[in-house]
Every structure is written in C-alpha cells, then in structure tokens.
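Undergrad: build me a model from this:
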Amino acid sequence: MCSCRRLILICYAVYVLPVLPKPVKRQCTGPQVLDLLGLALSESKTANWDIEVHDTRKGYRFSSSRHPAKVEASTFLSSCVVFPSEFSFIFSFKAPTDTVNSEYLTSFLGPDRETVLMAVRYKSDWLFFDYIDDRNTKQSVGVQSRLIKDGKWHDLIVAVSAAEVSFIWDCGTTTRRTLNGRFHDNLKLKSTRFYVASRRKKRGRFTGLMQQLKFVVGSDATSLLCHSSRHFWSANRYSHSGTDEVTPVRVVDDGSEIGTCSLESKGNLVYRSRSNRLEVCQGSRWESISAGPERLDYIEDYTNLKTKSKTLDFELFRLPDKGLFMAAANQGRDRDMNSTIYKWNEHGFVPYQNLTTDMAQDWEYFRIGDDHFLACANQGADERSPHATSTVYRWSEAKRKFVPHQYFLSSAAQSFESFTIDGKHYLAMANYGETEIADVGTGNSDHSLRQKSFVYEWQPDRRAFTVYQTLSTTGCVDLEYFEAYGSHYLAAANSFDGDDSIIDSVVYKWQQSKFVAIQYIETTGAHDLEHFEIGNSHYLAVANYYDYRKKSYKVNSVVYRLSESRGKFLKIQDIPTTGALDWEYFTVGKDSYIIAGSSEDGKSKIDNTIYRWQGAERFVPVHTLSVYPSSDWEMLDIGNGEKYLVSANVKGKNNKILRILTY
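TA: Next up, the predicted model:
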C-alpha cells in the first residue's frame, strides 16, 4: 500500500544501506539426533564397561558398584539456554523379569544433583515419564505394558510435546497420554546433567541391558525410525573414540552434496546444519523428516532483492509447470516507474518481465478457468489529476509472459481484490482519488475524497469485467474479501476524508446478491485489512497509518474478532505500530503469527515485530526484525521445509528477504 498520500505532503529520502539484521534466536537449537549413551560412556571415569550379548544383540550392563554414567546437558545442547519443549528419547533395552522396584532408564537432574527434573523409568509392568510442569510441580504419567518384563529386547520411543507424551513399542503399539500439567518450557540447562541407567543414586539403577539411548531435539522420532529402515536399530558397537556405527548422522552445510541414495544406503541420515533439517535415505531418494508440527526457531538474513525503485507491494503466485513468481509494485520516475515480475530459482528471485505501470500500488493474482491474471492498481503520476488507468494482465502461453487484457479508468486506485461467490468471479477496486464537487450555494468547487469504489463481475461470453456494484468509500486504500460462518464479506479501509484520518472503515455483507454495509469501525488512517482464521474464530487486523490530529505515525493498530452470534467485529487487542501499512498473517506448523509493515520513525531501519497467538494472552511479541521501512510483508513457502519472509522497502530499492528456520 502507498505510504505517501495527497493528504500528507511528505518527501521520502533514500537512506544509506544499513547493517544487516542479526538473527533473533529461539532459546534452543542444535543437531536433532544425539547419542546420549555414547556421550555418557565416553565422559565416564570407568575405562571398560561390561558388554554382554543376548539373542545376538549387544548391550551394556551398568553395575551399581561403578560410577554412574552421566553427561553435562550443555555438552550436547551447547546452543541452548533452556530445555527444548519438544523431544524424544530412543531406547533399545532388555529389562530383567524379576524386578519390582523402580529402575531408571534415564534421568535429568537439576544443579543440586537431587531434584529430578525429568526421567523415564519403569516399575514392575508400568512405564513412567516423570517431569516438572510449568507450575514447578512434580508430575508423573504412566502406561501399563506386559512387554517390560517379557525378557526380550525392545525398541522404545518416548515422544514428548508441551501437552502430550507418546510411548511407542517396537514401532507398533502406541499409547498417548495427556500430560497432567504442561511440560515446563523454561527449564534452565546450566549445571544440569543427564544420567544414563540411573538417577545418580545406587537405588533405582537399571539392572538390565541397554543397547542404545538417543535423544532427538524438536521432533517426534517415530517417523524417523519407524517409517524408514530397521538399519537404525542395528547393533550398537561403541568405542571411546566416539564412533557410533548405528546409523551415523552426517552433518553437512545446506549446499553440500550428500551422495546418492540407494538401497545400500537406505536408512542413512544427513543433518543440514544451517536449515536445521534432517534427511533420511528411503532407498531411492532423500526425504526431509518432519515429525509432528514444525515450530518457528529463529529468523536470519537471507538476501537483498534490488528493485527499480521503492516498492509498495509484493504479490506471490505460482503458474502450473512454470514455477514461483513475485510481482513488485514499483514507484519511481520515468522508466524506473515500471514494475517487475520476478521468478524464483534455487538462489532467489531473478527478473523475469518488466511491465509499464503508473505509480503502481498493488498487484492481485487470480485465476478464472485455465486463464491466469494479474491486476495492477495504478495511482497515477500526474498530481494535477487523480485519474489513471489500471490494468488487468493475462498470461500468454504462446509469448510466455503477461500481456494487457483489460483497462479500467480509476481514481488514484490503491488495490484490487478478487473473489468468487456462487461460482461467479468478481474483482473489486479501491479508489482513493479526489473528486471535484460543486457547492450548491456558492457555485464554487471543492475537492473531496468521497469516492466510488467498484465491484466488477466477470462476463464469460465477453471475457471481460463489467461494473456490478458501486461502494461509497472515503479515501479508500484497501478492500478485503473473506468468508465466515457461511457468509461473504467485503471490508473497506477508509484512510482520510480531506480533513481527518479518524474516520469509519466499513464492513459489507453479501445479502440478496449485493454487498450491504453492516458495521462501521472507527479507524485512524487505515491502510490495510487482514482477515485470518484461528481455530473456529475469524479475525480482522487493521493497520492504522497516521493520526492527522496528533500529527503522529505512532498509532495503535487493532485486532478484531467476529462475533458469530452478534454478526459484528469486536475489538480484542491494540498493538502499538509506527506508520503501519500492512498486516501479514502466516502460520508455521500449528502456530499463528502476524507482523506489521512499519514505515515511519525517522530512521533508515525500523523494528518490525512478529507476534504469536497465545490464546487468552492474545498476540504476544516473540521476534523483532530490524529492516528497511516496510510497506508490505509476504510469507513465502517454497516447500521442503524452506520458508521465507519478504519485506518491501517503501523508501528505497533494496528489499529484504529473511529465512525462517524451523525445528
């Protein structure tokens, strides 16, 4: 959306390139698969451990007369401050048949070496997961299984998330239990230790045989082990050199060659360190492993994207068999006023096609049947007239580019919005520009921002849009269509009436084949509306740009929730913003996020905050990104676990692409 309107006469300067932003890290990152047993044995004072072979499988026996096997948590979670909130333990063990007391397979002890922060143990034919919940209360969740005392080798996965623990026996029987209290998400790692086959004391030591104990960070290990190969469960031959011959995990950079995946290498694992991604050979190809919902880890700088001039909007879209594209709405002078369509390759976006535009504000991609369209809202460079021509382009397969399809006379058009209702295709255009109005009493003319915005309907026989409905708007900058609870809505962001920026924006509802105003919401220079859905609830975020009364860009933007019973939006949260031009909603796994495009605070770089939805707490800030003044954010998901955030620079040519790393 445009950051410079006729109502506010501001000249923007091009700022000096700032220092690249530093990544904002989550509190725990690191390799996903760790050999906890190997690390504990290598750090032990005991030189030789008792190794026994039972049923062709080798295991370690831990005598109570020897020092317990342990490892400092910071040794293998070196980049962590707190314990990860999602993880798995992988055990291969054979338990004795005659034990009646609790025996610990592993335990995680606090700095006092007494407090058990977490443990996996069994007692008779019961298996338990002990932990400290988020209220610092000791909790225990157990399941009963005859497999514990049957005298056979078993492979066990204990997978833990914030609210649930799963026990998986031999990649078959799975039992899930809801945690009595949520797992503590702020367990400090400083001076904590893991103990293997004990809880440090002689009492409670594991008296059976243990073949392996692995720890998986940020992932349910079930898909890693049970959906790939039995090779992972092969015999563990440990040496003090740290060699682990049970499916070694090879650590490589993201761009490194990892070799051919074949039947001989089936089950091999590769960990890509930069993207924090684990891949397994499935016999013919490498596949990324993602067990359970992924979580946002941290954001890092990826690259700059240089455009012809400052950018007001990015529009991402895919063309079948052609790839991923992004259209930039550019504002400059002369030839630099033209806008560019970029295409994604393995290194980023590269220019694909230039299109002649006239102070472009917004791009909208849509599809009708087999045809692909791009609509460009042009504000117009002629300050003497608000009128300009906005254009709908159509993809030409023969020319392999977009060509003009239809022109619209517009009044400083700000945005297009496409949608379908009952099988019919519509295109709405938001007009901002001034209209000359004659005073009846004096005969003098004046300029007003009361303007008609239009809804167009697609006519299949004419292959063109025709006017379907007019909407009375005032300095309208954005139109947002959405469906909620079986009804169709269109919301209009009105930003300025010629005298004040505190005016009503309007929510329209589709009734009897037209849009009818059902709610007026007071906004402050509203520039963008973002509808999104979390669970079964519908929300509308308003980006408020400027308070004309206070002459200030520091304005609260607002999040509303749609009340199904009342049929109206109710305010649920104010969020401080600075010259907000855009809201972008996106998800990572099951988590919901929003980020506002902040454009004004007098600096060359501005903090843009990512907020995460946390239920009763509403949206809470979780990451701060220092980028060029931003007019638009777009979330880019190119598949295979690669996600990016793209920020449009409203004051310069260098736009920012940031990479989202997940775990």
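Undergrad: contacts and neighbour counts: CA atoms only from here.
TA: OK.
Undergrad: and the contacts of stretch 524-540?
TA: Applying C-alpha atoms under 8 Å, 6 or more residues apart in numbering, the contact partners of stretch 524-540 are 1, 477-480, 482, 484, 491-496, 501-503, 505, 541-548, 555, 559-562, 569, 580-585, 592.
Undergrad: what do you get if the cut-off is 7 Å, keeping everything else the same?
TA: 1, 477-478, 480, 482, 484, 493-496, 501-503, 541-547, 559-562, 581-585 (C-alpha atoms under 7 Å, 6 or more residues apart in numbering).
Undergrad: mind listing what's buried in it?
TA: Buried residues in stretch 524-540, counted by 16 or more other C-alpha atoms under 10 Å: T524, G525, A526, H527, D528, L529, E530, H531, F532, H538, Y539, L540.
Undergrad: returning to what we had before: list the ones among the contacts of stretch 524-540 that fall in strands.
TA: Counted as lying in strands by DSSP state E, out of the contacts of stretch 524-540, are 477-478, 480, 482, 484, 493-494, 502-503, 541-544, 559-562, 581-585.
Undergrad: okay, now F482: neighbour count?
TA: Residues within reach of F482, counting by other C-alpha atoms under 10 Å, total 17.
Undergrad: just the buried residues of the longest helix belonging to the chain, please?
TA: Longest helix in the chain, counting residues (DSSP state H): helix 36-43. Within helix 36-43, the residues scored as buried using 16+ other C-alpha under 10 Å are L36, L37, G38, L39, A40, L41, S42.
Undergrad: who are the packing partners of that helix?
TA: strand 69-72, strand 209-217 (3 or more C-alpha pairs under 7 Å, 6 or more residues apart in numbering; DSSP states H and E).
Undergrad: elements contacting the last one?
TA: Using 3+ C-alpha pairs under 7 Å, 6+ apart as the contact definition, the elements that strand 209-217 packs against are strand 33-35, helix 36-43, strand 57-61, strand 87-94.
Undergrad: tilt between it and strand 57-61?
TA: Using axes from the mean of the first three to the mean of the last three C-alpha atoms, to 10 degrees, the direction of strand 209-217 lies 90 degrees away from that of strand 57-61.
Undergrad: what distance separates strand 209-217 from the centre of its chain?
TA: When distances are taken as C-alpha atoms, centre = their mean, to the nearest Å, strand 209-217 is centred 31 Å away from the chain's centroid.
Undergrad: now the other sequence, so there's something to compare against:
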Amino acid sequence: MSALLMLCAVLLLLGTPSRGARPWEPCTDLRPLDILAEVVPLNGATSGIRMVQVEGVRGLQFSATEPRTTSFPASRIFSSCDFFPEEFSIIVTLRVPNLPPKKNEYLLSLLAEERDTLLLGLRYSPTQLHFLFLSEDLAGAWQTRVSFWSPGLMDSRWHTLILAVSQGSFSLTTDCGLPVDIMADVSFPPTLSVRGARFFIGSRKRTKGLFTGVIRQLVLLPGSDATPQLCPSRNARLAELSIPQVLKRLTGKPDDNEVLNYPYEADMKVTLGSRPPCTKAEGAQFWFDAAQKGLYLCAGSEWVSVLAAKTKLDYVEEHQSLHTNSETLGIEVFSIPGVGLFAAAANRKARSAIYKWTDGKFVSYQNIATHQAQSWRHFTIGKKIFLAVANFGPNERGQEFSVIYKWSPRKLKFTLYQRIATHSARDWEAFEVDGEHFLVVANHREGDNHNIDSMVYRWNPSSQLFEANQSIATSGAYDWEFFTVGPYSFLVVANTFNGTSTQVHSHLYIWLVGAFQLFQSFLTFGAADWEVFHIGERIFLAVANSHSYDVQMQAQNDSYVLSSVIYELNITAQTFVKFQDIPTCSALDWEFFSVGEDHFLVVANSFDGNTFSVNSIIYRWQGYEGFVAVHKLPTFGCRDWEAFNTTAGSYLIYSSAKEPLSRVLKLRTG
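TA: The predicted structure follows:
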C-alpha cells in the first residue's frame, strides 16, 4: 500500500506545474504586425525605397538594385518561438501596374536562407493572386499553391486585400466585398518553422519578380480573420489596419529632413486663374485663387481649402419670402446642367410649382397638376433628367397615382413620363445599386390601414420604364433614405403609425443577393424623416420624431415635445448606436450642411402642442460635445429644409405646411 501511495505522489508532482514554470505563449504578439514598417525606419536613410503619391495617397516603391535592403529576420517578430501561426490574416493595400501575360511579382516572401527555400509567399499575376507555402510530411517537402482569380487589380487604382488562413480554409476579400473562399486539400502546416528565416518585402530575394507597383499597407495579424476589423469601411479601397507612420503624415511641409530620408515624388501642379474643374483627371492637383489668396486641393470632385481664411457661419438673415400656390409639404432643390438651379414645391392644392433661381431669387417657372403633393425627388439616369412627385390624394377619377416627369431639353420643361399606382404616397427615394437604377415609394396608408407594403421599383433599360421589383412591409411609411457604407447599400424607412400607436419600429435594410433584407430596427415615435451624414470617417443617422401617441392614452400637449435621436455607426459592432438625444417639437425634417470646416444640422420644428409658431434650430457640431444649438429661426408650421449653394453664397429654404409662404435664408459668413 505504501508503494502505491508513493507512486500516486510522484504522479501528482509530475502533473502539477512548478511555481516557476512559464505559461504558454504564442510565437508572436496577437496584434497587427506592421511588416512594411519593419523595413521603413522612422529615421530614414534606407536605400532602395522611394515614396510616391498617387490619387492623393502615399505609398512606397522598391528599387530593383538591392532586394535585401527591404528584408528583415523573422526572429524580429517571432520572439517567443520559431513557428509561423497556423491561423492568420495578411492585409495588403497596393496599386499594381499592368503586367504582361505570364509575369508574376512578389508582394511578400519568407525564405529559409540556408536552403534558399520558400517557406511562404504572396505573389500576383495579371489574372490571379497566389498564396504559396511549404508543406512537409514523412515522404518529403513540396510547395503548395492556393490561387484566387483577381483580374480587377489591374485598373491602376488602390485596392485592399485581406487573405485569411485557417488550416485548410483560405479566404480572399477585396475592398471589403464578398469573400472568395477556397477549401484546399492541403492545410496550412501547424508547425512551419521560421528558424533562420528572413522576410523579403516586394521580392523573393532576387530582382526577378520584384514588385513594381506601389504598396501602402502590409500587415500580418496572427490568430484571427482581419475582415471584421476592417469592413465595412467608408473607403474600402484604402481600409486601414496599420500603416507606417511616415505614410500617415499629411502632404505639405515635410517633417525634419523627410525629403532627404525618403526620395519623394508626386504628380501635381498648381493652376492659377478662375476656378478650374475638379474631376478625376485633376485629382491631387492644386489651384491657387489669387483673388481670395487661397490654395485649394482637388479631392474627389471638390476643391478642398488647404491655405485660406476659414469661413464661419456668423448669422442667418431672410433673403426672400417665396409666395407659393398653397401650403407646401416639401421642397426639392436641384440643378440642370446648362440650364440653372431649380426648386420644386410640393403644394397641398391642385397645382405644384417649380421655381428657377434668377437674379438671386426664385421665380415661378412651371406649374404641374398634383394631388395633395407631399414631396418631389429629382434624379438622373444617364443623360435623362427626372422629377417624381409623391401624391397623397386621388385624382378626379378617384385613382391614386404618383407621377414621374422627364425634362425636355427641347421644350425646357418637365413633361409627363410615367404614372405609378401608390397609396397615400409620402416620399420617393432614387438610388443606384450595382449599376442598376431604383425608386422606392413610401406608401403611407390604404384607406384606414397603415400597415401596407411600400414598393421598390427597378428601371428596365429595355422598356425604359420603372417596374415593381420588391415589396417591403411598412407602417405609415413617411420617408425613405438610401446610403452606402463602403461596398454595402442601405435603405432606411421612417415608420410613423401602425393604426394604434406612433411608437413603432423603423427599419434599416441592407442589399444582399439582389434584394433588401432587414439589418437593424429602431424604436421611433411618429418618425417623419431620416438624414444620413458623414463627419470625417464617422457615419451618422438622425431621425425626426414627430409625435408620441397611443389610442389607449389620452392625448397630451407635451406628446409633441420629445427627443429626436442621432445614431452613429459602430464599425466594430456593425450596428448603429445612439449618439445623442435632441429635444424637438414635432420634428418633421433634418437637414445637414457645412460652412467652411464647420458642420451643422437644422431641424424642422412644426408644433409644440399649442401653436405652429415654433422656433426651428440650427445645431453646430462640436466634437465630443455632439451637436449644440447655435441659432433659433422663427418658423410657422415648418415642414422641410433644403440647403443649397450658388456663386453668391450659401442658403437655406424652408417650406410651411400651414401657410402659402416659404422662406429663403442666406447664411452670412465671416
């Protein structure tokens, strides 16, 4: 018995770790490892690397003379052991040139130098991206290649690739699009030794196959798929996990001796004279406005101030009292190239008016028969210009139609193009997904039934008409808003009333597999409008809550005074979260606009429970404080706001649902 007890004690001691034993550690930190930064020291003085700027974005090019200068030992990042992680992601942001057929270029290689053996590599050809790794068993060693079809890289634009590896599963995501998954017969080895190995960036240690494009990001993320951390992204082609510090600096005056440290090239010029066009061809070019002594940079399609006196909103003054045919439910401001600026008023009575901006004011231009018009929507398809009206009431025959009008370049007027059957329509939204054009109508009610379908219509290029494409269940739908986040398309509806209560959920839909599918729901109170806007990289949604009512509760005056809500997109959680509550008085509309570098929201307050004479408020963005009230604007039954710009300045126009008078306000800046 004593021998048995002794054996148990020995086994217990062997199975119990000593106090000084080291816990298990991964071979490297489970954080993004910026491989590109390892060969680009902050103090510069690295030959073989040249900094360039393309499309206003910095990147690096490598020289063919000495590939070893862009390499480093694997032990620098594999500090705890000598094995490459079994699960990992490689993130690359690059701009590749057009390659001749059958040519391959390496983005990354990991070599066992003594044997000159490729342990791991990433290379691309004109049509494919290849991931290579060394496989071994008792029979010997061989190289495994997993290839992804990727012809879209050869378009001379920036792209971000995410290669995720987990045993036998290999996934490639390009620009936060749909991933391409491959299940390989050979799994990535769980014990790939990197002892004595060396990373080579942009080559395979030799000049043949040297990467000739521009690279901005090259990151190894051990232990996980990086896609959820990067996607969705507002700029998916430049989605960023980690880039070298030198590439983060804004263009302009170099820090210290940066020009000496990194040979720097940029395709740019400065244009003098009057404002030139800002298109893709002028991207990253400068324009100097001698009259205003300002320097501007062409970014996207807008001239962005680089060196100029900051424009700030000082005050708002009335510019024009616009007498309308009747009470106005909505205003749509739009431009027709070569013709001018217009405003379409959705008037409650039999005719709605279109106004043209002439000599600094809106003047009547065209009248169109409507039936309790609620809103107008301007949109284009190719060279065709359309204007759709949402009619709330029936026509003389008792039929409910909303109508699409088309601009006639010959008559210089809008002419009837297509009638679409609707049910107490409140709003139209026009948008484009994957090159196809759509319209969605907010059907408010059919008779006394508010729980009806709203309809998405698709443009048929053959018939040149809109055709029903998808029905979406809504409850007293009041407004639709379309927006995109990276490659993803969204559509959000403002549901107002379900027949018994205004406390209903409004829904956000995402476009997947050719249709809109529910993505998120928000509890709203008589929601009348959604406004989407961006501030920097941040994305916001603001809802206008108009009324808190339930048939089981007695109506109270203060049920019109309630909070409207601003939500912000949380990229990590992939959901919108509440950002700020703003007290409003039966809010019916939000409008976002900018003046100089400042951002604003104006709310259409319509009723406080006692009177329609209620101040509408302009709020200014103040960073961590959110939006703060800065201007009170006296309004009467305010229904809709629109912001617009002319060569003479910036303006706001609001419509009144309680009097035949709309007002144009000028934003005075200093």
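Undergrad: circling back to that earlier point, the helices and strands packed on helix 36-43 of the first structure into JSON lines, with extra columns for distance to V403 of the first structure and mean neighbour count?
TA: Formatted as JSON lines, those follow (distance: least, C-alpha to C-alpha, whole Å; neighbours: other C-alpha atoms under 10 Å):
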{"stretch": "strand 69-72", "distance to V403 of the first structure": "64", "mean neighbour count": "23"}
{"stretch": "strand 209-217", "distance to V403 of the first structure": "50", "mean neighbour count": "23"}
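Undergrad: redo those as CSV? Include distance to V392 of the first structure.
TA: As requested, these are exported to CSV (distance: least, C-alpha to C-alpha, whole Å):
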stretch, distance to V392 of the first structure
strand 69-72, 63
strand 209-217, 49
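Undergrad: quick check: longest helix of the second structure.
TA: Among the segments of the second structure that qualify as a helix by DSSP H, the longest is helix 2-15.
Undergrad: and the helix or strand following that helix, which stretch of the first structure?
TA: Later in the chain than helix 2-15 of the second structure, the nearest helix or strand by DSSP states H and E is strand 33-34. Counterpart in the first structure of strand 33-34 of the second structure, with TM-score structural alignment as the criterion, is absent.
Undergrad: for the next helix or strand after strand 33-34 of the second structure, the distance to its chain's centre please.
TA: Taking DSSP H and E as the definition, the helix or strand that follows strand 33-34 of the second structure towards the C-terminus is helix 35-38. How far helix 35-38 of the second structure lies from its chain's middle: 28 Å, per C-alpha atoms, centre = their mean.
Undergrad: what's the next helix or strand after helix 35-38 of the second structure aligned against in the first structure?
TA: Using DSSP H and E, the helix or strand that follows helix 35-38 of the second structure in sequence is strand 49-54. Mapping strand 49-54 of the second structure onto the first structure (TM-score structural alignment) gives no aligned residues.
Undergrad: for the stretch 351-500 of the first structure, which segments count as strands?
TA: For the stretch 351-500 of the first structure, the strands defined by DSSP state E, counting those that start in this stretch occupy 360-368, 371-378, 387-396, 401-411, 413-421, 424-431, 435-438, 445-448, 450-459, 464-474, 476-484, 487-494.
Undergrad: switch those strands over to TSV; also include distance to N649 of the first structure.
TA: Formatted as TSV, the strands of the stretch 351-500 of the first structure follow (distance: least, C-alpha to C-alpha, whole Å):
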stretch	distance to N649 of the first structure
strand 360-368	13
strand 371-378	18
strand 387-396	22
strand 401-411	24
strand 413-421	17
strand 424-431	22
strand 435-438	30
strand 445-448	30
strand 450-459	27
strand 464-474	26
strand 476-484	18
strand 487-494	22
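Undergrad: indicate which one of those strands is closest to N354 of the first structure.
TA: Among these, strand 401-411 comes nearest to N354 of the first structure, with 9.5 Å by C-alpha to C-alpha.
Undergrad: now do the buried residues in that closest one.
TA: Judged by neighbour count (16+ other C-alpha under 10 Å), strand 401-411 of the first structure contains these buried residues: F402, V403, F408, S410, S411.
Undergrad: for the aligned residue in the second structure for the second one, give me its contacts.
TA: This means V403 of the first structure. Alignment note: V403 of the first structure maps to T415 in the second structure; criterion TM-score structural alignment. T415 of the second structure makes contact with Y405, K406, W407, S408, according to C-alpha under 7 Å, 6+ apart.
Undergrad: what about the first one, distance to E481 of the second structure?
TA: From Y405 of the second structure over to E481 of the second structure the distance is 21 Å, taken as C-alpha to C-alpha, to the nearest Å.
Undergrad: one more: the last one?
TA: Plainly put, S408 of the second structure is 28 Å away from E481 of the second structure if you go by C-alpha to C-alpha.
Undergrad: higher neighbour count, the two?
TA: It is E481, of S408 of the second structure and E481, that has more neighbours when counted by other C-alpha under 10 Å, with 21 against 14.
Undergrad: so what's that one up against?
TA: E429, L491, V492, V493, W530.
Undergrad: now do F349 of the first structure
TA: Neighbours of F349 of the first structure in contact, by C-alpha under 7 Å, 6+ apart: Y342, K343.
Undergrad: which residue in the second structure lines up with it?
TA: Matched to the second structure by TM-score structural alignment, F349 of the first structure sits across from F362.
Undergrad: against the second structure, where does stretch 297-307 of the first structure fall?
TA: Counting by TM-score structural alignment, stretch 297-307 of the first structure sits on residues 314-324 of the second structure.
Undergrad: which parts of the matching stretch are buried?
TA: V316, H319, L322, T324.
Undergrad: okay, the closest residue to the third one other than its chain neighbours and L491 of the second structure: tell me how far apart.
TA: When the adjacent residues along the chain are set aside, L322 of the second structure lies closest to S662, with 5.0 Å between them (C-alpha to C-alpha, 6 or more residues apart in numbering). For S662 of the second structure, the distance to L491 of the second structure under the criterion C-alpha to C-alpha works out to 29 Å.
Undergrad: quick one, which of these two is more surrounded?
TA: Here S662 of the second structure and L491 are compared on neighbour count by other C-alpha under 10 Å; more neighbours surround S662, at 26 against 21.
Undergrad: quick one: the match of F349 of the first structure is in a helix?
TA: No - counting by DSSP: H, G, I helix; E, B strand; the rest coil, F362 of the second structure falls outside a helix, being strand.
Undergrad: list the contacts for W344 of the first structure?
TA: L324, F325, V350.
Undergrad: how many residues are close by G340 of the second structure?
TA: Neighbours of G340 of the second structure using other C-alpha under 10 Å come to 11.
Undergrad: alright, I will stop here.
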